[in-house]
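Q: Below are the sequence and a predicted model for it; my questions follow.
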Amino acid sequence: MSAILPPADRLWWKHPLDRVEGTWIAIAFAWCMVMFIMMIYWHAYGRQNLSTETYKTTPEKFSAKTQAMVDKYTVRTETDQKIPVVAPPADVDVYLIARLWSWWPMLELEKGKTYRLHLTAMDYNHGFSLQPANINIQVVPGYEHVVKVTPNQSGTFSIVCNEYCGINHHTMVGRIYVK
């Protein structure tokens, strides 16, 4: 057989496997099974992946829910744009909007209390990256992503958009305070 000339018998799959080929196929299959099992294990026990719920929504519906929460639980405003800081009680649905170059509103949560955090984007894909906790979620327009959050340490946490969303992407930061 030559590498230049085509094989005389073109039905290559009918040829018997060489011992080395069979060994590599077995190793590859075993590795695939290990990786598959590890994905399930790490999701359940490794605390690596967030379990989220996702629902279809519209900007109007989500804005109305967010505005109702802001009207009810605002404690102060911050920055030159007067972004409201919202302090909802535990076990309440908390809404956060991503839109071109801002997260709205800022949140003030209590340590050890559980909240259902609802996220959506109003315009383009955005990334919700909570630092320094290293929680990352892609926020997509038309979908409401719901994450159960229980802050376990006090402090000030930054929300950074990690999906490029335009010329002022670098200014798209938000804040979560944990008391």
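A: Perfect, I can see it now.
Q: going forward, measure contacts between C-alpha atoms and count neighbours the same way
A: Noted.
Q: so where do the strands sit in this structure?
A: For the chain, the strands defined by DSSP state E occupy 52-56, 74-78, 83-86, 93-99, 102-104, 106-109, 115-121, 126-131, 135-139, 143-149, 155-160, 173-178.
Q: count of neighbours near the closest residue in space to residue 83 that isn't next to it in sequence?
A: Sequence neighbours aside, residue 77 is the residue nearest to residue 83 in space, at 5.2 Å (criterion: Cα to Cα, 6 or more residues apart in numbering). Using other Cα atoms under 10 Å, residue 77 has 14 other residues around it.
Q: Comparison target below:
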Amino acid sequence: MAITPPSNRLWWKEPIHGIELGWIVIAFLWGLFMFFFMIAWHFIGEQNLSTETYKVKPERYQERVEAFAAEFQAQDADGQPLEENGVPVVRPPVGGDAYILARLWEFWPILELKKGESYRIHLSSADWQHGFSLQPTNINISVHPGYEHVVTLTPTGTGDFGIVCNEFCGVGHHTMTGRIRVVE
């Protein structure tokens, strides 16, 4: 209820003022421009992730990741397997495939990659939908059980890169992290 009701009760039949019509036209044209630019950016942006995705049974994917980790687990100077907090550190072959498994509440295993070399990173979930966010880069992927995503990654810097789950996955969501280490 208005404090002072309009003199003409059929306000929608009032003519639109020229300035108001101008702003409506500008907003409409800007909306059209943004809509078509989003489509164009997909082709000219040069930052689109791979669309390589396969159906996979979660149990089968988990077996593949475990076999990968056992085959390529890094060793220390004494020949002992490298682990951090019970999670194996894995050195995949340069130019080869590397596997990461998302499960409540971890990304498994820790990958050690070489700077400037390309790797095909395979991602899938064993249980729920998780988010794969590689920090501080701008790589974000929704990881679903039953689907294997493949991303080609060429690290350009060294150091530890954190993996964070950015899809709420339960009470331990805030602890769901992982790591990719890049060395010279």
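A: Received it, and whenever you're ready, just let me know what you need. Values in this document were obtained by computation on a predicted structure and should not be read as measured data.
Q: Quick check: TM-score for this pair?
A: With the length set by TM-score structural alignment, normalised by the length of the first structure, the two chains reach a TM-score of 0.80; 168 aligned residues with a Cα RMSD of 2.5 Å.
Q: would you turn the strands of the first structure into CSV with distance to residue 30 of the first structure?
A: Formatted as CSV, the entries for those read as follows, by distance: least, Cα to Cα, whole Å:
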stretch, distance to residue 30 of the first structure
strand 52-56, 30
strand 74-78, 55
strand 83-86, 51
strand 93-99, 43
strand 102-104, 45
strand 106-109, 46
strand 115-121, 39
strand 126-131, 35
strand 135-139, 30
strand 143-149, 34
strand 155-160, 39
strand 173-178, 44
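Q: closest one to residue 2 of the first structure among these?
A: strand 135-139 (51.0 Å; Cα to Cα).
Q: And the closest one, how far out from the chain middle?
A: How far strand 135-139 of the first structure lies from its chain's middle: 2 Å, per Cα atoms, centre = their mean, to the nearest Å.
Q: State the span of the second structure onto which that strand is aligned.
A: Counting by TM-score structural alignment, strand 135-139 of the first structure falls onto residues 139-143 of the second structure.
Q: Identify each buried residue in the matching stretch, please.
A: 140, 141, 142, 143 (16 or more other Cα atoms under 10 Å).
Q: and residue 164 of the first structure, how many neighbours does it have?
A: Close neighbours of residue 164 of the first structure, defined as other Cα under 10 Å, add up to 14.
Q: Pull the contacting residues for whatever residue of the second structure lines up with it.
A: Aligning on TM-score structural alignment places residue 164 of the first structure opposite residue 168 in the second structure. Counting by Cα atoms under 8 Å, 6 or more residues apart in numbering, residue 168 of the second structure touches residue 130.
Q: can I assume residue 149 of the first structure is in contact with residue 118?
A: No - using Cα atoms under 8 Å, residue 149 of the first structure makes no contact with residue 118, being 10.2 Å away.
Q: With neighbour numbers in mind, choose between the two.
A: residue 118 (23 against 16).
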